[in-house]
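Visitor: Pasting the sequence and the predicted model now:
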Amino acid sequence: MTLQLSSLLTIPISFATCSIGCKYEHTLPKKIDAIASAGFQGIELSMPDLLSFANLYLKRQVASNEYDDLCTVAKVVKAMCDTKGLKIMMLQPFSNFEGWPEGSQERKDAFERARGWIRIMEACGTDMLQVGSTDTPANKLTKDRAAKVGDIKELGQMLAQHKFRLAYENWCWSTHAPDWKDVWQVVQEVGLSNVGLCLDTFQTGGGEWADPTTESGLVEDVSSEELQKRFHNSLEELSKTVPSSKIYLLQISDAYKPKQPFSKEPDETGLRPRGRWSHDFRPLPFNGGYLPVVEVAKGVLKTGFRGWFSYEVFDGGPDGKGRDYQLDAFAVTARECHKKLTQECSED
């Protein structure tokens, strides 16, 4: 499939609210203003942003399970987005859901959380929930893979009752589904029309091609030549085996190569190296990163996918310690990055 620029220009673009803002005063309303002004068409509404705004709007600390109040505030957010012409494309990030042992308190809590988030989806007017493949340590989860798949299926069925969709994302540090092939296999086994994929340039490039724990910043279990071949073949397989209809969005970000290799061990919170890398070292494309963002995007586009490109970055600077910027300027930079990415992907 030749990637023609005319078709790429039809791609709708979104910005995750968690991806912009570096100061306390960068509130959700200000983020929404900046995203809309830069010409984006939608947002991913991030739960931490909704909680922060709820604290401001209701003038008290709102707990993550106070769903009545969160739904009230979600309706306010919807009204703000409607005024700005923005679609709330997705609610995110729903994490550590699947795989808890049957009868455990954790499993009960996970499904209670699911019911609460569905209420928030109804209130804010979105029809899609992003679910990240769990990174809960394996010793806390069931060993039964079918049970993990069954949990995703049950959640998909819950969402289907409201005509909602589930976008399942491979987190490259996940316990059981770190690669696109893993989540695609789960989606196939689930077999529901409303369960598809959230693909991500960082999760694919940062999982299969790059490694923050090595001196080179690359996966080093094979030669560089073999790595390039293996990665190319993976993207080729993606483009030929995943139907475009089962890709619900492509999230876009790059990654800085760490100045010093990360420890291969989990940190004090149990977060694995790629998880730590993800949290603070993900700039916009063409802004100092080194991942093969264009190659991943082209692999996805060759499926025929022309749905949402959504920018989800966590730019703490090359050292991961944070950086200062203006909201409006950052949103405009993201918009310009999308123009360049579109041009780079074009094969006209």
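Guide: Sure, I can see it.
Visitor: use CA for all of it now, contacts and neighbours both
Guide: Noted.
Visitor: Helices of the chain, residue ranges please.
Guide: 5-8, 28-37, 47-58, 67-84, 105-124, 145-160, 180-190, 201-208, 224-241, 273-280, 293-301, 327-345 (DSSP state H).
Visitor: Identify, out of the ones you listed, the most deeply packed stretch.
Guide: For the helices of the chain, the largest average neighbour count (mean count of other Cα atoms under 10 Å) is found in helix 201-208, namely a mean of 24.
Visitor: Could you tell me the angle between that one and helix 224-241?
Guide: Put simply, helix 201-208 runs at 130 degrees to helix 224-241, going by axes from the mean of the first three to the mean of the last three Cα atoms, to 10 degrees.
Visitor: Which secondary structure elements does helix 201-208 sit against?
Guide: strand 247-252, helix 293-301 (3 or more Cα pairs under 8 Å, 6 or more residues apart in numbering; DSSP states H and E).
Visitor: So which of these is nearest Ser239?
Guide: Set against Ser239 and scored by Cα to Cα, the helices and strands packed on helix 201-208 come closest in helix 293-301, at 5.4 Å.
Visitor: List of residues touching the closest one?
Guide: Contacts to helix 293-301, defined as Cα atoms under 8 Å, 6 or more residues apart in numbering, come from residues 3, 201-202, 204-205, 235-236, 238-239, 250, 252-254, 285, 341, 344-345.
Visitor: For the nearest residue to Ser263 once chain neighbours are set aside, give me its contacts.
Guide: Using Cα to Cα, 6 or more residues apart in numbering and skipping the chain neighbours, the partner closest in space to Ser263 is Thr213 (6.0 Å). Going by Cα under 8 Å, 6+ apart, Thr213 touches 261-264, 273.
Visitor: how close does Thr213 sit to Gly275?
Guide: Using Cα to Cα, to the nearest Å, Thr213 is found at 12 Å from Gly275.
Visitor: same deal with Tyr67?
Guide: Distance from Tyr67 to Gly275, by Cα to Cα: 28 Å.
Visitor: next one: Tyr311
Guide: Tyr311 sits 18 Å away from Gly275, going by Cα to Cα.
Visitor: Then Asp144?
Guide: Asp144 is 24 Å from Gly275, by Cα to Cα.
Visitor: Which residues are in contact with the residue nearest to the spatial centre of the chain?
Guide: Centre of the chain computed as the mean C-alpha position; nearest residue by Cα atoms, centre = their mean is Gln251, 5.7 Å away. Gln251 makes contacts with 198-201, 309-312, as judged by Cα under 8 Å, 6+ apart.
Visitor: The residues you listed into TSV, with extra columns for distance to Ser224?
Guide: Output for the contacts of Gln251, formatted as TSV (distance: Cα to Cα, whole Å):
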residue	distance to Ser224
Cys198	28
Leu199	24
Asp200	23
Thr201	20
Phe309	29
Ser310	30
Tyr311	29
Glu312	28
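Visitor: Next up, a structure to set beside the first:
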Amino acid sequence: MSYKPAIASMSLGRAWVHSLPEKLAQASKAGFQGVEIFYEDLEYLAIEKGPLTDANILLAAEETRRLCDRNGLQIIGLQPFLFYEGLTDRAQHAEKIRKLKLWFQIAKRLGTDIIQIPSNFQPDGISGDRDLIVADLIEVADLGLQENQPIRFAYENLAWATYVSTWESLWEIVHRVDRPNFGCCLDTFNIAGRVWADPTTVSGKTPNADSELQKSLDSLVRTVDVGKVFYIQVVDAERMEQPLVEGHPFYVEGQPARMSWSRNARLFLYEQHKGGYLPVVRVAEAFIKRLGYKGWVSMELFSRSMADPDPNTPASHAERGIQAWKGLREELDL
């Protein structure tokens, strides 16, 4: 398996600002070979055709597959299956399972076998009980295995998650779930943005950032089974000119600072001129060179720039993304 560049479709512009057909066309034109599909994009495509029903979502998935086929793009995954594990209200849990069964149908129509589950970042209504979290994720893995075409799950630690915010906690859970179709997505932002960076500080960094990151990456390389890494995401972020605390333009009361930072200020790799400062190459090198990962490399992005109504936004984001991939490929000699 060789390295193949993918882009998260939302990184080409917000779903309600720029159309999915245009974003996919620009991803293909720039040279991407695959895309991650966001459920939100399917919703907006479905709404264009009528009420937001399960049936119209499935029709939107079928249309998306046709668009990707036309543009020579492989769909590598569907995401994000949000707010699932650890729910204390088990009626809500049952509703999530019902929704997941729809996602199985969506994934099949898209032609992918991967659903990504980000770690839960609800501030309340969830438990940090690892036994419950593991049991919930075993449940989805077993359901995925029962499908005629088994579904795989890529669990991802979000840097601002309530309980599973580090790769170490992520890996403990993946190891305990112990199912062949349950693995992880490793993301440079969610690792460096948790261990090395802190947007609430003047420096933008955690205490002993470099040594702590080195220890973390050394441990990751020793610990993680690369066969459980279903794909990786490579992305940078802006250093805040002032700490992201109350009074900052991105500050949202009750929302973790890293989440506000992530939603507004991510950048593609090699965009230091825009304020990029995370040690992304160092983390990506640990994934690819030291751990030995081969497969899809997704240039995922969230940023306020996606909401720019300029019709050139999808094209400019796609071009920025492919330049990031080309730079990484050259620097790591891939």
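Guide: Done, it's in. Just so we're clear, the structure is a prediction, and the values are computed from it rather than from any experiment.
Visitor: Which residue, neighbours along the chain excluded, lies closest to the corresponding residue of the first structure for Tyr84 of the second structure?
Guide: Taking TM-score structural alignment for the superposition, Tyr84 of the second structure sits opposite Phe97 in the first structure. In space, and not counting its chain neighbours, Phe97 of the first structure is closest to Ala110: 5.5 Å by Cα to Cα, 6+ apart.
Visitor: Over to Ile57 of the second structure?
Guide: Nearest one to Ile57 of the second structure, counting by Cα to Cα, 6+ apart, is Ala46 at 5.4 Å.
Visitor: Map Val219 of the first structure across to the second structure for me.
Guide: Going residue by residue (TM-score structural alignment), Val219 of the first structure aligns to Thr206.
Visitor: tally of neighbours for the counterpart of Thr134 of the first structure in the second structure?
Guide: Aligned by TM-score structural alignment, Thr134 of the first structure pairs with Asn120 of the second structure. When neighbours are counted by other Cα atoms under 10 Å, Asn120 of the second structure registers 26.
Visitor: how about the nearest residue to Asn120 of the second structure, chain neighbours excluded?
Guide: Phe83 (4.9 Å).
Visitor: quick one: the one you found from Val235 of the second structure, how far?
Guide: 23 Å.
Visitor: Neighbour count: these two, which is higher?
Guide: Per other Cα under 10 Å, whichever of Phe83 of the second structure and Val235 has more neighbours is Val235, with 27 against 18.
Visitor: so the more buried one makes contact with Ile191?
Guide: No. Counting by Cα atoms under 8 Å, Val235 of the second structure stays clear of Ile191, with 10.6 Å between them.
Visitor: and the equivalent of His18 of the second structure over in the first structure, how many neighbours?
Guide: Mapped onto the first structure by TM-score structural alignment, His18 of the second structure lines up with His26. Using other Cα under 10 Å, His26 of the first structure has 13 neighbouring residues.
Visitor: show me what contacts His26 of the first structure?
Guide: Leu327.
Visitor: thinking again about what came up before, quick one: which of the helices and strands packed on helix 201-208 of the first structure is nearest Gly156 of the first structure?
Guide: strand 247-252 (14.1 Å).
Visitor: Stretch 110-125 of the first structure maps to which residues in the second structure?
Guide: Stretch 110-125 of the first structure covers residues 96-111 of the second structure once aligned (TM-score structural alignment).
Visitor: contacting residues around the matching stretch?
Guide: With Cα under 8 Å, 6+ apart as the criterion, stretch 96-111 of the second structure contacts 54, 57-58, 61-62, 64-65, 75, 77-78, 81, 84, 113-115, 140, 144, 151.
Visitor: For the counterpart of Phe40 of the first structure in the second structure, list the residues it contacts.
Guide: Here Phe40 of the first structure is matched to Phe32 in the second structure, going by TM-score structural alignment. Counting by Cα under 8 Å, 6+ apart, Phe32 of the second structure touches 5-7, 73, 322.
Visitor: Those into CSV, with extra columns for distance to Leu278 of the second structure?
Guide: Listed next are the contacts of Phe32 of the second structure as CSV, based on distance: Cα to Cα, whole Å:
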residue, distance to Leu278 of the second structure
Pro5, 20
Ala6, 21
Ile7, 19
Leu73, 29
Ile322, 19
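Visitor: so which pair among those is furthest apart in space?
Guide: That would be Leu73 and Ile322, which, of the contacts of Phe32 of the second structure, are the farthest apart (Cα to Cα) at 14.1 Å.
Visitor: quick revisit: and the residue nearest to Asn120 of the second structure, how close does it get to Glu285 of the second structure?
Guide: From Phe83 of the second structure across to Glu285 of the second structure, the span is 30 Å (Cα to Cα).
Visitor: before we move on, the earlier item: tell me which of the helices of the first structure sits nearest to Trp171 of the first structure.
Guide: helix 201-208 (5.8 Å).
Visitor: Find me the equivalent region of the closest one in the second structure.
Guide: Residue span in the second structure matched to helix 201-208 of the first structure, by TM-score structural alignment: 188-195.
Visitor: mean shift of that stretch relative to the first structure?
Guide: On superposition with the first structure, the mean distance recorded for stretch 188-195 of the second structure (mean Cα distance after the TM-score superposition for the first structure) is 0.6 Å.
Visitor: how far is that stretch from where the chain is centred?
Guide: For stretch 188-195 of the second structure, the distance from its own C-alpha centre to the chain's C-alpha centre is 12 Å (Cα atoms, centre = their mean, to the nearest Å).
Visitor: next one: stretch 307-319 of the first structure
Guide: Using Cα atoms, centre = their mean, the offset of stretch 307-319 of the first structure from its chain centre is 9 Å.
Visitor: List of residues touching that stretch?
Guide: 11-16, 18-20, 43-44, 247-254, 256-259, 278-284, 288, 322-323, 334.
Visitor: and the strand ranked longest in the first structure, how far from the chain's centre?
Guide: When the first structure is parsed with DSSP state E, its longest strand is strand 87-94. Computed by Cα atoms, centre = their mean, the chain-centroid distance of strand 87-94 of the first structure equals 9 Å.
Visitor: got it, and stretch 258-266 of the second structure?
Guide: On Cα atoms, centre = their mean, the centre of stretch 258-266 of the second structure falls 13 Å from that of its chain.
Visitor: In the first structure, what range does that stretch match?
Guide: Stretch 258-266 of the second structure lines up with residues 274-282 of the first structure when matched by TM-score structural alignment.
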